[in-house]
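Trainee: pasting the sequence and the predicted model now:
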Amino acid sequence: MDFDMLGLPPRLQANLAALNITAPTPIQTQAIPHAMNGRDVLGLAQTGTGKTAAFGLPLLSALMRMEGRAAPKTARALILAPTRELAKQILENLRAYAEGTHIKTALVVGGQSINAQAQKLTKGTDVLVATPGRLIDLLDRKAVRLDEAKFLVLDEADQMLDLGFIHALRQIAKVLPAERQTMLFSATMPKQMAEIAGAYLTDAVRIEVTPPGKPVERIEQSVHFVEQAHKTGLLITHLDRHRTDAALVFARTKHGAEKLKRQLEDKGFAAASIHGNKSQGQRDRALKSFKEGELTVLVATDVAARGIDIPSVRYVYNYDLPNVPDNYVHRIGRTARAGRDGTAIAYCAPTEMDEFRAIQKVMGRKIEVASGEEWEGEKKPARGGGGRRRGGGGGGNGGGQKPGTTQPRRSRARRGGGRRSQAA
């Protein structure tokens, strides 16, 4: 199947061809025809499968058929995304698809001047891409109205739940017209998503390209069971094997991400970090440098798990395992994009075994062990660093077990080796 068979306007087809997008992905093949017919759509597909075009192309097609202009301070279509990075990525894609058309787009996210955003909305817009928090701020200021919105898209809706946006979504829903077309896209389907789908969608067609929580088969996954104190040394060893390849490293905390970035810089890596303590300008510059190859390592917290669409990312490292198992799927989904292969490597400390088991349960599969053995009988550290865990989050050389630390089931040296030491 090609895009011509999906009934898209010639202008959109020409723009896709100019972007070297020649064949629709499975989620696009299944979702676009229903969306073009005005149906509500519940789309379940993992990251990197082309969801933006799946909702963006039929949305743009419908807007191109509408006459007149958007009224002042109104938006004809609203797209909600959980993070600034993802919202900006969606806007860039839509603008590329709509090149040469009359479609007007606008972006409202935190970290930028709210007055400038309000000013841009005074003349109205066809497509408004927003994060929930900033949109509510603008609604409170009466800088934008949503009563004329004919289309609503919720992208990465599961992460909106993770980030606590459920209350914000309810506020926004109250000012939207009941008569509208709604599309909800998500990589996973947690239980609370049924409430969202029931509240926002009407007689929706459900499209599930891959089972929720299942990463693409092109991603080679492995885990190293390693003491927390030895993670940095092991990461440096792995990164050193592919210094010219783009690598994304996920840390759990803002402080940990910044500390790890400095340690990598000290070892000669071209690295940057993005997290909640960075301004939007700093985050944008880091992503731009990473995308253009000026940086080869980007250390991030989960703020970036859904907002990075850089096909050159070959490696994803889970330096710290996420507290929410679904976030592991989103993290590793930053690689193997646009049909490419990718490698995802996880480091599991003794205190992270609960998280590791939850990740495998969500995915429904075992992650291949690259080095070490699964930890047994581990307890979470008491407040203040007690419990059976020893050592901090930095330093170390990835070497063998230190005296006095918790032992795995069978003693085994860990220097990034093991039976798959070259997997990284």
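Mentor: Perfect, thanks for sending it.
Trainee: please count neighbours and contacts with C-alpha atoms only from this point.
Mentor: OK.
Trainee: and the strands in the chain, which stretches?
Mentor: With DSSP state E as the criterion, the chain has strands at 41-44, 75-80, 105-108, 125-130, 151-154, 181-186, 205-208, 219-225, 246-250, 271-274, 297-300, 313-318, 342-348, 368-371.
Trainee: could you check the distance from Q117 over to T188?
Mentor: 32 Å (C-alpha to C-alpha, to the nearest Å).
Trainee: of these two, which one has the most company?
Mentor: Per other C-alpha atoms under 10 Å, whichever of Q117 and T188 has more neighbours is T188, with 26 against 18.
Trainee: doesn't G213 make contact with that one?
Mentor: Yes. T188 is in contact with G213 according to C-alpha atoms under 8 Å; the separation is 5.3 Å.
Trainee: between those two, what contacts are shared?
Mentor: Q46, D326 (C-alpha atoms under 8 Å, 6 or more residues apart in numbering).
Trainee: could you list every residue that touches I207?
Mentor: Counting by C-alpha under 8 Å, 6+ apart, I207 touches I27, Q30, A31, V41, L42, G43, L44.
Trainee: second structure follows, compare the two:
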Amino acid sequence: MSFKDLHLIKPIQKAVAASGYVEPTLVQQRSIPLILEGKDVIVSAQTGTGKTAAFALPILQKLYDKQDAPKKGKKIRALIISPTRELAIQIQKNFKTYAEFTNLTSLVVFGGSSIEPQIDVLKKGVDILVATPGRLLDLHKQDYINLDFIETFVLDEADLMLAMGFIDDVKKIERLCPQEKQTLLFSATIPFKIEELANTLLKDPERIDVTPTKSVAKNVNQTLYYVPKQNKIELCLHLMRNTIEGNVLIFRRTRNGVDKLEETLLKNGFSVNSIHGDKPQSERQTALNKFKNGYVKILIATDVAARGIDINELDNVLNFDMPGIPETYVHRIGRTGRAGHTGNAYSLCSADEKNYVKKIEQAINVQIPVVTDHPYPLDPKAEPVVHKRQGSKYKKGRKSEASKKKKKRWY
């Protein structure tokens, strides 16, 4: 999915592209369409999932048509409340970046700094205000802030707001805004108190949960490499030589694939063993013992053969072929990062496996970080290679030349 698919307008797409973002994150894919529709939304997402853009982009789009200030100056139409000044500054910085090709203006106000410069900007008028609760109420009391024109009200890091004792201030601020407005609540977790707050502030909200599912191992660093199918072996060798340290369990889809890769790695001087369904049990057990005891650093396996493999100190898992079933992916990467250790899961994805990645990410609620800096990148526009089966050279239903000439046969 691209930002264009989210129906964002050209100036915003341009700003996003200039920031270096190519694909929207899961939280953006799920939140932006609902916010553009004007719905109230509760989003449960960790920091670092791209949630600021998830509300900033649709807010800018909704304000874009009314961006030219009336004669009396701009009115604050979007208000974002943040618990700490650092977060508030970061949010406003994002708004500034995404509004680069529009005339929309934003301001951040927070305590612990001089109030005068903030008042000067407020007098001129802004479209979007990012604020910490205390300073906002202070400026409102002094009549420098008018919240009568708020169309979108955002509560960011609501659980942190609760922990810092700001909930009463938040309720007060919400009451100062018009009744008819869109309210968006973002929180890393949704404890009971936040649930209660949401019930009082939001009208019939849509819920979006992009916290990682519990089944995904927390101690596993996941990375994804997009690579043309024909270059997978080269990329695998490149990773083995330059990136992967320690032992590695490599998964392949077929027995033939296991044998092929084992042969290549042996030719390239790696100590490697393999297990699959065609090998006798004794051979499989020997290969596994060698791997467990560190005599062999690389073990290649199919999913069936890998069932029941339990290695406490497995450093890496490499998905040479992406599994078509998300549970299989979870099962594979769960082999590493056990017993307090940190593990790595590398996945090689060709054009025909992109749909598998999409399914996996939706199932585990995690966007797998993509590594683009490698020698065999996949063209983003690359289409899956379709191998057409060769038909028979004889056309069906046609008589042979011999029968046409009605030649008498010898039999």
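Mentor: Noted; the coordinates are in hand. Predicted model only: the values in this text are computed from it and were never measured.
Trainee: tabulate the contacts of I207 of structure 1 in TSV, adding columns for distance to M193 of structure 1 and neighbour count.
Mentor: Shown next, in TSV, are the contacts of I207 of structure 1 (distance: C-alpha to C-alpha, whole Å; neighbours: other C-alpha atoms under 10 Å):
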residue	distance to M193 of structure 1	neighbour count
I27	19	23
Q30	21	18
A31	19	26
V41	14	25
L42	10	21
G43	12	26
L44	11	23
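Trainee: using JSON lines, lay out those together with distance to E195 of structure 1.
Mentor: Output for those, formatted as JSON lines (distance: C-alpha to C-alpha, whole Å):
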{"residue": "I27", "distance to E195 of structure 1": "23"}
{"residue": "Q30", "distance to E195 of structure 1": "24"}
{"residue": "A31", "distance to E195 of structure 1": "21"}
{"residue": "V41", "distance to E195 of structure 1": "15"}
{"residue": "L42", "distance to E195 of structure 1": "13"}
{"residue": "G43", "distance to E195 of structure 1": "15"}
{"residue": "L44", "distance to E195 of structure 1": "15"}
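Trainee: pick the one among the residues you listed closest to A75 of structure 1.
Mentor: If you rank the contacts of I207 of structure 1 by distance to A75 of structure 1 using C-alpha to C-alpha, V41 comes first, at 20.4 Å.
Trainee: state the distance from A17 of structure 2 to K96 of structure 2.
Mentor: According to C-alpha to C-alpha, A17 of structure 2 stands 14 Å off from K96 of structure 2.
Trainee: between the two, point out the one with more neighbours.
Mentor: The residue with more neighbours, out of A17 of structure 2 and K96, is K96; 19 against 14, by other C-alpha under 10 Å.
Trainee: now check structure 1 for the residue matching that one.
Mentor: Aligned counterpart of K96 of structure 2 in structure 1: R95 (TM-score structural alignment).
Trainee: quick check, its match in contact with A106.
Mentor: No. If you go by C-alpha under 8 Å, R95 of structure 1 and A106 don't touch, sitting 9.9 Å apart.
Trainee: any idea how far V209 of structure 1 lies from G43 of structure 1?
Mentor: 8 Å.
Trainee: mutual contacts of these two, please.
Mentor: Common neighbours of V209 of structure 1 and G43 (C-alpha under 8 Å, 6+ apart) are I27.
Trainee: where do the helices sit along structure 1?
Mentor: Remark: helices assigned in structure 1 by DSSP state H are 10-18, 26-36, 51-65, 84-97, 114-120, 132-140, 157-162, 166-174, 193-200, 231-240, 254-266, 280-291, 325-332, 353-363.
Trainee: M183 of structure 1 is nearest to which of those?
Mentor: Taking C-alpha to C-alpha, helix 51-65 is the member of the helices of structure 1 nearest to M183 of structure 1, at 7.1 Å.
Trainee: contact partners for the closest residue to R206 of structure 1 other than its chain neighbours?
Mentor: Of all residues not flanking R206 of structure 1 in the chain, L42 sits nearest, at 4.7 Å (C-alpha to C-alpha, 6 or more residues apart in numbering). Applying C-alpha under 8 Å, 6+ apart, we find L42 of structure 1 in contact with M183, L184, F185, A197, L201, A204, V205, R206, I207.
Trainee: please list which of those are also found as contacts in structure 2.
Mentor: Counting by both residues aligned by TM-score structural alignment, their matches' C-alpha atoms under 8 Å, structure 2 reproduces these contacts from the contacts of L42 of structure 1: M183, L184, F185, A197, A204, V205, R206, I207.
Trainee: so the second one makes contact with V41?
Mentor: Yes. With the criterion set as C-alpha under 8 Å, L184 of structure 1 and V41 qualify as a contacting pair; they are 6.2 Å apart.
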